[in-house]
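# Sequence and predicted structure, then a few things I'm wondering about:
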Amino acid sequence: MKIYSKSKLNRVKRGHNRATYDVEKINSILDAGFIGYLGYVYEGKSITLPMAYGRKDNKIYLHGSQANRMLLALLDAKEMSMTVMHLDALVLARSGLHHSVNYRCATLFGSIRKLEDPREKELALFCFMEHMMKGRWDEIRSMHQEELDRTLVIEMTIETASAKIRDVGAEDEPEDYNLDVWAGLVPLKQIAEYPIPDEGLPQKMEIPKHVLDYYWENKQ
């Protein structure tokens, strides 16, 4: 089992019994998501924004316009942190204090660089697209060179990370378990609904197999 070493940067302090540094488990959290939350500093102000990403091995890929304020700030800092979180259930306890949620959460730390080589940029964007939906890249038109030139692509190397997972029921005070109060879980999940074609020609076309595959895999 490969694990990230613990340090002051990535060590989980509160609820450390729910922490994991296992690389495979952390990657499974990243692969189950598509949106990460990134923090950066702009003109002395701390800002956090969501952003779509792609992952391959220990690399995270982000892209935006060449004038993207967040990506440029991260490049100036030469490092970044990103958090991905999945909400799995509401935990309804017998007292307000012990209400909670079940979740899977991974936080990454690493160095970043700007991809300049056109082939590297294209491979990074392929990774991004495949992370969104496998098979999609081969079904769309090739990028124009001017589109590639206008796109800023960032590669993060994950140097360390940690995850925190809660997947249990209510944890009430011992004396509360006999109270006449309902307690339990309300499971939550994100699902795909049936694909809706865009206006024009797609309305007359069959839905591609890779799109239907994604729907069937994620509809419930």
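All right, it came through fine.

# switch to C-alpha atoms for all contacts and neighbour counts from now on
Noted.

# and residue 129, what is it in contact with?
Residue 129 sits next to 54, 136-137 when contact means C-alpha atoms under 8 Å, 6 or more residues apart in numbering.

# Please flag which of those residues sit within strands.
Per DSSP state E, strands hold the following members of the contacts of residue 129: residue 54.

# Out of the contacts of residue 129, the closest to residue 197 would be?
Nearest to residue 197 among the contacts of residue 129 is residue 136, at 15.0 Å by C-alpha to C-alpha.

# can you give me the strands for the protein?
Here the chain has its strands, by DSSP E, at 19-20, 35-42, 45-52, 54-56, 59-65, 79-92, 100-114, 151-166, 184-187.

# Please produce JSON lines containing the ones you listed, extended by mean neighbour count and distance to residue 9.
What follows is the strands of the chain, written out as JSON lines (neighbours: other C-alpha atoms under 10 Å; distance: least, C-alpha to C-alpha, whole Å):
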{"stretch": "strand 19-20", "mean neighbour count": "18", "distance to residue 9": "14"}
{"stretch": "strand 35-42", "mean neighbour count": "17", "distance to residue 9": "15"}
{"stretch": "strand 45-52", "mean neighbour count": "12", "distance to residue 9": "18"}
{"stretch": "strand 54-56", "mean neighbour count": "19", "distance to residue 9": "22"}
{"stretch": "strand 59-65", "mean neighbour count": "19", "distance to residue 9": "19"}
{"stretch": "strand 79-92", "mean neighbour count": "19", "distance to residue 9": "10"}
{"stretch": "strand 100-114", "mean neighbour count": "20", "distance to residue 9": "8"}
{"stretch": "strand 151-166", "mean neighbour count": "21", "distance to residue 9": "8"}
{"stretch": "strand 184-187", "mean neighbour count": "14", "distance to residue 9": "32"}
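
# Out of those, flag the one nearest residue 7.
Taking C-alpha to C-alpha, strand 151-166 is the member of the strands of the chain nearest to residue 7, at 8.8 Å.

# From what I see, residue 49 and residue 39 are in contact.
Yes. Taking C-alpha atoms under 8 Å as the definition, residue 49 is a contact partner of residue 39 at 6.6 Å.

# put this beside the first:
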Amino acid sequence: MSETCFTPTPRSNIKRLPQRGEYDRATIYQILDEGLICYVSFVVDNQPYVIPTAYGRIEDTLYIHGSPASRMLRTLQKGVEVCVNVTLLDGLVLARSAFHHSMNYRSVVVFGTVITVQDPQEKLAALYAFTEHIIPGRWAEVRSPSPQEIAGTLVLSLPLVEASAKIRTGAPNDDEADYQLPVWAGEIPLQLVASTPIADSRLRSEIELPAYVQNYTSKNRV
């Protein structure tokens, strides 16, 4: 594997349907950049937890953040191994048999141990990444975090060292004999679509809707 790809490990290697596995960094980062929510999995005292949270990426590092009172963040600070997942659902796949129904998806799994971010400048860069990950162009218009807000935010980084993607695309894969059945088969594409923005009730009347809000789509974020 070259530096443009992640090296599969016993944990990240795709074993079930390995032909769907991807280790290319560009592919994995594109999926991470298009997603909005990641699921952080960890075990404490033999009790597993899965917590959804927002995230941001800067080059080869994934960042999560929250209140210092967060049980998840306080636990992860202790060096607990984590597994992070981001999944994008692209469509429903309807086969001629119930057995072969499926979904088209792009999914990334990351393994590792988080690091507490102490440097205020790195924390500020991470907060910028969180904001711009959700809606590009927003950071330049809003009030920047105050030193007190930065100090009161816990930011954790996860180096992107051990990761893989699994992707399914295309039509259903039916048994050959089933292709003659009089049953509709195919794909129902799905995508995240933004509805009409709703202005805050206390918004000043002269403030216009920004173009990045009016034209927001999941695709124009990446």
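Noted; the coordinates are in hand. Keep in mind it's a predicted model, so treat the numbers as computed, not measured.

# So after superposing, what's the score?
After superposition, the two chains reach a TM-score (TM-score structural alignment, normalised by the length of the first structure) of 0.93; 218 aligned residues with a C-alpha RMSD of 1.7 Å.

# Save the strands of the first structure as CSV, and put in distance to residue 4 of the first structure too.
Conversion of the strands of the first structure to CSV gives the following (distance: least, C-alpha to C-alpha, whole Å):
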stretch, distance to residue 4 of the first structure
strand 19-20, 9
strand 35-42, 20
strand 45-52, 24
strand 54-56, 17
strand 59-65, 15
strand 79-92, 15
strand 100-114, 10
strand 151-166, 6
strand 184-187, 30
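
# The ones you listed: which one's closest to residue 141 of the first structure?
Closest of those to residue 141 of the first structure is strand 151-166, at 16.5 Å (criterion: C-alpha to C-alpha).

# quick one: that closest one to strand 79-92, angle?
Orientation of strand 151-166 of the first structure against strand 79-92 (axes from the mean of the first three to the mean of the last three C-alpha atoms, to 10 degrees) gives an angle of 40 degrees.

# Quick one: map residue 157 of the second structure onto the first structure.
Under the alignment (TM-score structural alignment), residue 157 of the second structure pairs with residue 155 of the first structure.

# In contact with the closest residue to that match other than its chain neighbours, which residues?
Nearest non-adjacent residue to residue 155 of the first structure, counting by C-alpha to C-alpha, 6 or more residues apart in numbering: residue 61, 4.8 Å away. Neighbouring residues of residue 61 of the first structure by C-alpha under 8 Å, 6+ apart: 53-55, 124-125, 127-128, 153-156.

# what does residue 61 of the first structure align to in the second structure?
Aligned partner of residue 61 of the first structure by TM-score structural alignment: residue 63.

# The strands of the first structure: which one's closest to residue 202 of the first structure?
Proximity to residue 202 of the first structure (C-alpha to C-alpha) singles out strand 45-52 among the strands of the first structure, at 25.1 Å.

# which bit of the second structure covers that closest one?
Using TM-score structural alignment, strand 45-52 of the first structure pairs with 47-54 in the second structure.

# do the same with stretch 111-120 of the first structure
Going by TM-score structural alignment: stretch 111-120 of the first structure matches residues 113-122.

# what's the span of that stretch from first residue to last?
18 Å (C-alpha to C-alpha, to the nearest Å).

# Ok, stretch 183-203 of the first structure next?
The first residue of stretch 183-203 of the first structure is 47 Å away from its last residue (C-alpha to C-alpha).

# Next: stretch 186-202 of the first structure.
38 Å.

# In stretch 3-19 of the first structure, which of the residues would be classed as buried?
Across stretch 3-19 of the first structure, burial judged by 16 or more other C-alpha atoms under 10 Å covers 4, 10-12, 19.

# Just send the residues you listed back as a markdown table, with distance to residue 113 of the first structure too.
Shown next, in a markdown table, are these (distance: C-alpha to C-alpha, whole Å):
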| residue | distance to residue 113 of the first structure |
| --- | --- |
| 4 | 21 |
| 10 | 21 |
| 11 | 25 |
| 12 | 27 |
| 19 | 29 |
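
# what about the top helix by length along the second structure, how far off from the first structure?
Criterion DSSP state H: the longest helix present in the second structure is helix 120-134. Comparison of helix 120-134 of the second structure with the first structure after fitting gives an average deviation of 0.9 Å (mean C-alpha distance after the TM-score superposition for the first structure).

# can you tell me which residues contact whichever residue in the second structure pairs up with residue 189 of the first structure?
Matched to the second structure by TM-score structural alignment, residue 189 of the first structure sits across from residue 191. Contact analysis of residue 191 of the second structure by C-alpha under 8 Å, 6+ apart lists 89-91.

# Distance to residue 106 of the second structure added to these, as CSV?
Putting the contacts of residue 191 of the second structure into CSV (distance: C-alpha to C-alpha, whole Å) gives the following:
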residue, distance to residue 106 of the second structure
89, 7
90, 7
91, 10
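
# any idea which of the residues you listed is closest to residue 148 of the second structure?
Distances from residue 148 of the second structure to those, taken by C-alpha to C-alpha, are shortest for residue 89, at 38.4 Å.

# What does that closest one correspond to in the first structure?
That one, residue 89 of the second structure, aligns with residue 87 by TM-score structural alignment.

# these two touch, right, its match and residue 188?
Yes. Residue 87 of the first structure is in contact with residue 188 according to C-alpha under 8 Å; the separation is 6.8 Å.

# if I look at residue 208 of the second structure, how far off is residue 200 of the second structure?
Per C-alpha to C-alpha, residue 208 of the second structure is found 12 Å from residue 200 of the second structure.

# Alignment lookup: residue 16 of the first structure to the second structure.
In the second structure, residue 16 of the first structure lands on residue 18 (TM-score structural alignment).
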